[in-house]
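Novice: I need the structure of the sequence given here:
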Amino acid sequence: MKVDLFDFELPRESIALRPVATRDGARFLVVKGNERSDKAVTDLPDYLQAGDVLVFNDTRVIPARLTGKRGLAKIQITLHMNEGEGLWRAFAKPAKKLKTDDVILFEGGLEATVLEKGDAGEVSLQFNYAGDALREALDRAGVMPLPPYIASQRPVDDQDLVDYQTVYSRKDGAVAAPTAGLHFTDRLIEEIASLGVKIVHVTLHVGAGTFLPVKVEDTEDHKMHSEWGEIDAETAEIINAAHLAGRNVVAVGTTSLRLLESAADESGIVHPFAAATDIFITPGYQFRAVDMLMTNFHLPKSTLFMLVSAFAGYAPMKAAYAHAIASGYRFYSYGDSSLLFREDKL
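Specialist: Below is the predicted model of the structure:
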């Protein structure tokens, strides 16, 4: 499909630079085919029933943006995939100032050697620390990797350390937040659980590739970056049992959805999963595992707007986004939310 089909005009003032005062105080656009309802996130329980399964991504954002020097040259690094033992894939800016075997120096004694250079500014880095020691070094030298559309308009501050992390995050590794989950409070989770909704956790370590623009003209030519995901056997069993009983599986965020769809076979059975996934979902994709999707509002021509168009329908989503813009909904990571019903199940 032509990428331009997923373009739309978004006023600069629609981009949220801070979240609302309370996590669950955001607006909530419910999209069911051509029907739309303006709600609040606190209304989510009205759309859930006992036996449904709500799937959270429990990844935790690390301070993955680093500024260092190679000689006199200033280099910005954004980590995006942990390959173990202090080895990371990352995006470098400006990458043209780096070559293989260069050493980049960061604050606090952290160093990284360039092992390999790839396309689009991607590099492979070997740090002089690994494991917990590297995590501690990142705390000293790194900052929270806010999306470019926020970071370009204001500096990262201490409040972002709280705001850009879900209340249920527990597994270090993401370099971008699973932003749909930012709307949940402990109180809202408890209310949902009290309805008899089953709450499960999966892990997808969101990579910086989620921010990369789609630069090709046709979706068939776009290369997705891999992200590491994991679903354990107990979680897979709960999801499969819910479907067998005719209940809905509700993905909180596109990250949860992509992982569930990566782990599902053609019959819709979700299997335990522990691997990298580069699944790219566009209209025409046949969904297998997810029935409803809670998600924020995404960038024009982004892979995530393509995904929601595949899930809830291209025409309904174009109309929903036009309504959201006209109605003053706040967009992107710190913005408002939506609940989408799968088009082929209406």
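Novice: contacts, neighbours, all on C-alpha from now
Specialist: OK.
Novice: quick one, helices of the stretch 151-300 of the chain?
Specialist: 158-163, 186-194, 233-244, 254-263 (DSSP state H, counting those that start in this stretch).
Novice: Just send those helices back as TSV, with distance to residue 114 and mean neighbour count too.
Specialist: Putting the helices of the stretch 151-300 of the chain into TSV (distance: least, Cα to Cα, whole Å; neighbours: other Cα atoms under 10 Å) gives the following:
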stretch	distance to residue 114	mean neighbour count
helix 158-163	29	13
helix 186-194	42	14
helix 233-244	38	17
helix 254-263	29	25
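Novice: Let's compare: structure for the following, please.
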Amino acid sequence: MKKEDFYYDLPEELIAQHPMEKRSESKLLHLNRENETFEDCHFYDIVKFFHPGDVLVVNNTKVIPARLFGSRENKEEKIEVLLLKETGQKQWECLVKPGRKMKIGTKIIFSPRLSATVVDITEEGSRIIAFHYDGIFEEILDELGEMPLPPYIHEKLEDKDRYQTIYAKHRGSAAAPTSGLHFTEEILSQLREKGVKILPITLHVGLGTFRPVKEDDILDHVMHSEYFEISEEVAKEINEGKKAGKRIIAVGTTSVRTLESQTDEKGLLKPGKGWTDIFIYPGYDFEMVDAMVTNFHLPESTLLMLISAFANREFILKAYEHAIKERYRFFSFGDAMFIE
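Specialist: Reported below is the predicted structural model:
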């Protein structure tokens, strides 16, 4: 299967540069896989598509202000450091700009409270950086760091909380699970009143989620790995819902990947924590997820390949064509789809 099979032409003005004033007022494109039909709605309409007993699985990861700006020791040249994932005590894998001067042993000064040293370089060219500080690292990050918005967003985010879901809890992501940004407390309350069970899992989103597929044959693409956690209690409740014939509805491709990577050959979700690099593309047989909420994804991305596996590529591209015609907003701060 070729990368070009997942290409579509998107006008640049449809790339959302900022979130909607109210989270739930985004547009929602409802897709029915069986009939291959779609209808235009708003996100606040989503409750009507749920059934009593449905299980809604959300990713409760929290984005850290992972973009830091400093300078090399005794140099004025500015250095940008983007935290990707923690690799050990006080050490993180990071992207750095400019990279060519960031050799092993290079020291970076961010503030009187925070400095760092490059201790290794990975095969992909990212740096392993050891941080030096007094106090609590998370508090220093909150003070000095910026939200790591994707490269296609060029406007400054005024309110950091708008790049967090309302149920964000466990810090560790370098990017938001963006399809969850549309949910409000009011919508979650309406879902609970309807008899929907809402359960949290955690997957810390890495910037690899934005890494383009460079290989022409998608099977040659190497997926990034991301850390996840599923508690025993949540796994038990999801399995009980599945056994009872209830739908498991995942919010976002992050939740989909976590659930599918931890579902065994008997169709049971295994609790646990670890790393997943599951790559879902057309031909994949979904074991756990019955429906999903997702945003509109980049052309030729692994995320577009995942939803094309869920609802067939031709139908998805047809829906995207409709969304472009109807001026939907795309990507992280854009509109959403409900696929069932």
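Novice: related to what we said a few turns ago, take the helices of the stretch 151-300 of the first structure and write them to a markdown table, including distance to residue 276 of the first structure.
Specialist: Conversion of the helices of the stretch 151-300 of the first structure to a markdown table gives the following (distance: least, Cα to Cα, whole Å):
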| stretch | distance to residue 276 of the first structure |
| --- | --- |
| helix 158-163 | 27 |
| helix 186-194 | 29 |
| helix 233-244 | 17 |
| helix 254-263 | 9 |
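Novice: any idea how far the longest strand belonging to the second structure is from the chain center?
Specialist: Using DSSP state E, we find that the single longest strand of the second structure is strand 78-88. Centroid displacement of strand 78-88 of the second structure relative to its chain, using Cα atoms, centre = their mean, to the nearest Å, is 18 Å.
Novice: what about residue 185 of the first structure, distance to residue 37 of the first structure?
Specialist: Residue 185 of the first structure is 22 Å from residue 37 of the first structure, where distance means Cα to Cα, to the nearest Å.
Novice: Which one's more surrounded, the two?
Specialist: residue 185 (18 against 13; other Cα atoms under 10 Å).
Novice: on that earlier part again, what range in the first structure does whichever helix or strand comes after the longest strand of the second structure sit on?
Specialist: Sequence order places strand 91-97 as the next helix or strand after strand 78-88 of the second structure, per DSSP states H and E. Per the alignment by TM-score structural alignment, strand 91-97 of the second structure matches residues 87-93 in the first structure.
Novice: what residues does that stretch touch?
Specialist: 75-83, 120-127, 130, 208 (Cα atoms under 8 Å, 6 or more residues apart in numbering).
Novice: Show me where the stretch 1-150 of the second structure has its helices.
Specialist: Using DSSP H, counting those that start in this stretch, helices in the stretch 1-150 of the second structure cover 137-144.
Novice: mind listing the strands in it by residue range?
Specialist: 27-32, 37-42, 55-59, 61-63, 67-72, 78-88, 91-97, 107-111, 114-121, 127-133 (DSSP state E, counting those that start in this stretch).
Novice: I'd like to know how far the nearest residue to residue 203 of the second structure once chain neighbours are set aside sits from residue 202 of the second structure.
Specialist: On the basis of Cα to Cα, 6 or more residues apart in numbering, the spatially nearest residue to residue 203 of the second structure that is not a chain neighbour turns out to be residue 228, at 4.2 Å. According to Cα to Cα, residue 228 of the second structure and residue 202 of the second structure sit 5 Å apart.
Novice: and of the helices of the stretch 151-300 of the first structure, who's closest to residue 281 of the first structure?
Specialist: Closest to residue 281 of the first structure of these is helix 254-263 (Cα to Cα; 8.1 Å).
Novice: The closest one vs the second structure - mean distance after superposition?
Specialist: Helix 254-263 of the first structure, aligned to the second structure and superposed, deviates on average by 0.8 Å (mean Cα distance after the TM-score superposition for the first structure).
Novice: ok so, going back, the residue nearest to residue 203 of the second structure: what's it in contact with?
Specialist: By Cα under 8 Å, 6+ apart, the neighbours of residue 228 of the second structure are 201-204, 258, 273-276.
Novice: Recalculate using a threshold of 7 Å.
Specialist: 202-204, 258, 273-275 (Cα atoms under 7 Å, 6 or more residues apart in numbering).
Novice: now those as CSV including distance to residue 217 of the second structure?
Specialist: Compiled in CSV, the contacts of residue 228 of the second structure are given as follows (distance: Cα to Cα, whole Å):
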residue, distance to residue 217 of the second structure
202, 31
203, 27
204, 27
258, 24
273, 31
274, 28
275, 25
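Novice: Could you list which of those belong to strands?
Specialist: Going by DSSP E, the strands hold 202-203, 273-275 from these.
Novice: Mind giving me the PyMOL command for buried ones among those?
Specialist: Selection of the buried residues among these in PyMOL, burial being defined by 16 or more other Cα atoms under 10 Å:
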select buried, resi 202+203
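Novice: now, among the ones in strands among the contacts of residue 228 of the second structure, which is nearest to residue 294 of the second structure?
Specialist: Nearest to residue 294 of the second structure, judged by Cα to Cα, of these is residue 203 at 15.4 Å.
Novice: excluding its backbone neighbours, what's nearest residue 172 of the first structure?
Specialist: residue 60 (4.5 Å).
Novice: Please apply the same query to residue 222 of the first structure.
Specialist: Residue 222 of the first structure's closest residue in space is residue 216 (Cα to Cα, 6+ apart), at 6.2 Å.
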